[in-house]
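# Compute the structure for the input listed below.
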Amino acid sequence: MVDIRSDTVTKPTTEMREAMAEAAVGDDVYGEDPTVRELEELTAELMGKEDAVFVPTGSMSNQVAIRTHTEPGDLILTDHSAHLIRSEGGAAAALSGVTMKPLPGVDGVFTPADINNAIEPLHRFNPVTLSPRMRLLCVENTHNAGGGTVWPLEQIHAVATAAHAHGLVTHLDGARLWHATAASGVSEGTYAEPFDTVNVC
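From the prediction side, this is the model:
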């Protein structure tokens, strides 16, 4: 039987194990691991970002981004079937004290109108205390629960532009971004460009 549930159930080849055993290592806390630093620099270059940090899991990198961009009580907009909502164990609420406002996407893809409709007008009597601050828009590309849906590049730019127009920060959950690039021919950096942060696995 061939197990194709996920690339996480695969086993490294002999050559991969040998490469790991022979890799130059050091204490990454002190910036002394040349292999990790090379990976971070290469990833930042591919994504067109200033820098990158290696963490053990995609979910952890999403949570680092959320904690970086938000404060307790903030609201995050994302697709109703996003990995952030369905598969991260409520970590955003537990670790960052934020809540999710699901958007009604189709196969994981939503529109600028969905974002605009989700933005609630400030309460006219007490705008500060009655409504949580919407702070972050998260896009998942490819979308796992959407059957691996690849976001059209124009749609990515449209939703990022809408989010920025409302003063939101943007994050790309690019756990399968390599798949989007392979399927579409659009580079990782081009997909990542309109986002403030991006995670890749």
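
# only C-alpha atoms for contact and neighbour calcs from this point on.
Will do.

# Give me the residue at the spatial middle of this protein.
residue 173 (1.9 Å; C-alpha atoms, centre = their mean).

# Shouldn't that residue be within a strand?
Yes. Membership of residue 173 in a strand is supported by DSSP: H, G, I helix; E, B strand; the rest coil.

# who are the neighbours in contact with the residue lying closest to it once chain neighbours are set aside?
Nearest non-adjacent residue to residue 173, counting by C-alpha to C-alpha, 6 or more residues apart in numbering: residue 140, 4.6 Å away. By C-alpha atoms under 8 Å, 6 or more residues apart in numbering, the contact set of residue 140 is 82, 83, 108, 172, 173, 174, 175.

# May I ask which of those residues has the most neighbours?
Within these, neighbour counts (other C-alpha atoms under 10 Å) peak at residue 173, which reaches 28 neighbours.

# structure for this one too, so we can compare:
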Amino acid sequence: MRVPRNVVNMISDTVTQPCARMRQAMATAVVGDDVHGTDPTVRELQRTAADLLGKPAALFVPSYGPISVLPLLGRPQNSFRCRGTMGNLIAVGVHCNRGDEVILGNKSHVFKYEGGGVSAFLGASMHTVPNQPNGELRLDDVEAAIRDDDPHYPKSSIFDIAATTTSPILIFLGLNW
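I've put the predicted structure just below:
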């Protein structure tokens, strides 16, 4: 696909290509090991993100894709945003246990395109509710999906609100919902 020079192609992180200046910056960058905390660029990025969000720390995860995870039975101030497959797994894993259930739209990226990672890596199941033609999720569908407190059912732990792959909109209910 040919993209005009003044357009940034954000369709996927697999189609973006660095320009010559970006390649030069990468070649001359001071690097370290981010796992051991010795990469100055990652440390600065995480410190900047934490400062911008007013948090004591931030974690860089090297994959792309928006997700918001709201704990159903937790405090709204614990809600956060992560990026990409790795970020999605971290976000879900923080808020649910093995055997729990994630409620999400049937057209959400996590459900359709992340290879069942939530189930495979975290042992959580996904309970889908229908996305409307415009991408929205109906509140009554979400409420109906929340399981009763019964040992025969998985615990509905979180509600995953993600930009759907078929819609440009992102539903945000607010932290007090």
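
# farthest-separated two in the contacts of residue 140 of the first structure?
The largest separation in the contacts of residue 140 of the first structure, counting by C-alpha to C-alpha, is between 108 and 175 at 13.9 Å.

# Is it correct that residue 157 of the second structure falls within a strand?
Yes. Assigned with three-state DSSP, residue 157 of the second structure falls within a strand.

# re the thing from before, need the contacts of residue 140 of the first structure in CSV (columns: distance to residue 122 of the first structure).
As requested, the contacts of residue 140 of the first structure are exported to CSV (distance: C-alpha to C-alpha, whole Å):
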residue, distance to residue 122 of the first structure
82, 27
83, 29
108, 28
172, 27
173, 29
174, 32
175, 34
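
# and residue 148 of the first structure, what pairs with it in the second structure?
Aligned counterpart of residue 148 of the first structure in the second structure: residue 168 (TM-score structural alignment).

# Regarding its match, what is its secondary structure?
Residue 168 of the second structure - assigned by three-state DSSP - is coil.

# Distance of the nearest residue to it once chain neighbours are set aside relative to residue 106 of the second structure?
The shortest distance from residue 168 of the second structure to any non-neighbouring residue, by C-alpha to C-alpha, 6+ apart, is to residue 135 (7.8 Å). Using C-alpha to C-alpha, to the nearest Å, residue 135 of the second structure is found at 10 Å from residue 106 of the second structure.

# How about residue 134 of the second structure?
13 Å.

# With neighbour numbers in mind, choose between the two.
residue 106 (19 against 11).

# with the first structure superposed, average distance for the helix ranked longest in the second structure?
Secondary structure of the second structure per DSSP state H: the longest helix is helix 40-53. Compared with the first structure after fitting, helix 40-53 of the second structure has a mean deviation of 1.9 Å; criterion: mean C-alpha distance after the TM-score superposition for the first structure.

# in that helix, what counts as buried?
42, 43, 46, 47, 49 (16 or more other C-alpha atoms under 10 Å).

# Pull the contacting residues for the second one.
When you say that, I think you mean residue 43 of the second structure. 34, 37 are the contacts of residue 43 of the second structure under C-alpha under 8 Å, 6+ apart.

# and it, what pairs with it in the first structure?
Checking with TM-score structural alignment, residue 43 of the second structure has residue 37 as its match.

# For residue 22 of the first structure, see how far away that match is.
16 Å.

# Check residue 76 of the first structure too.
42 Å.

# State the number of residues packed around the nearest residue to residue 132 of the second structure once chain neighbours are set aside.
In this structure, residue 132 of the second structure finds its nearest non-sequential neighbour in residue 138, 7.5 Å apart by C-alpha to C-alpha, 6+ apart. Residue neighbour count, defined by other C-alpha under 10 Å, stands at 13 for residue 138 of the second structure.

# next one: the one 10 residues further on
The local packing count at residue 148 of the second structure equals 12, with neighbours defined by other C-alpha under 10 Å.

# Can you tell me the SS state at the aligned residue in the first structure for it?
For residue 148 of the second structure, the aligned position in the first structure is residue 121, judged by TM-score structural alignment. Residue 121 of the first structure falls in the coil class when you classify it by three-state DSSP.

# Now do the helices in the first structure.
Using DSSP H, helices in the first structure cover 14-22, 34-47, 58-69, 83-86, 91-96, 112-118, 153-165, 177-184, 188-192.

# Would you mind pulling up the elements that the helix or strand that the longest helix of the second structure is followed by packs against?
Where DSSP states H and E defines the elements, the next helix or strand beyond helix 40-53 of the second structure is strand 66-71. Other elements packing on strand 66-71 of the second structure under the criterion 3 or more C-alpha pairs under 8 Å, 6 or more residues apart in numbering; DSSP states H and E are strand 80-83, helix 84-95, strand 156-161.

# Thanks again, I'm all set now.
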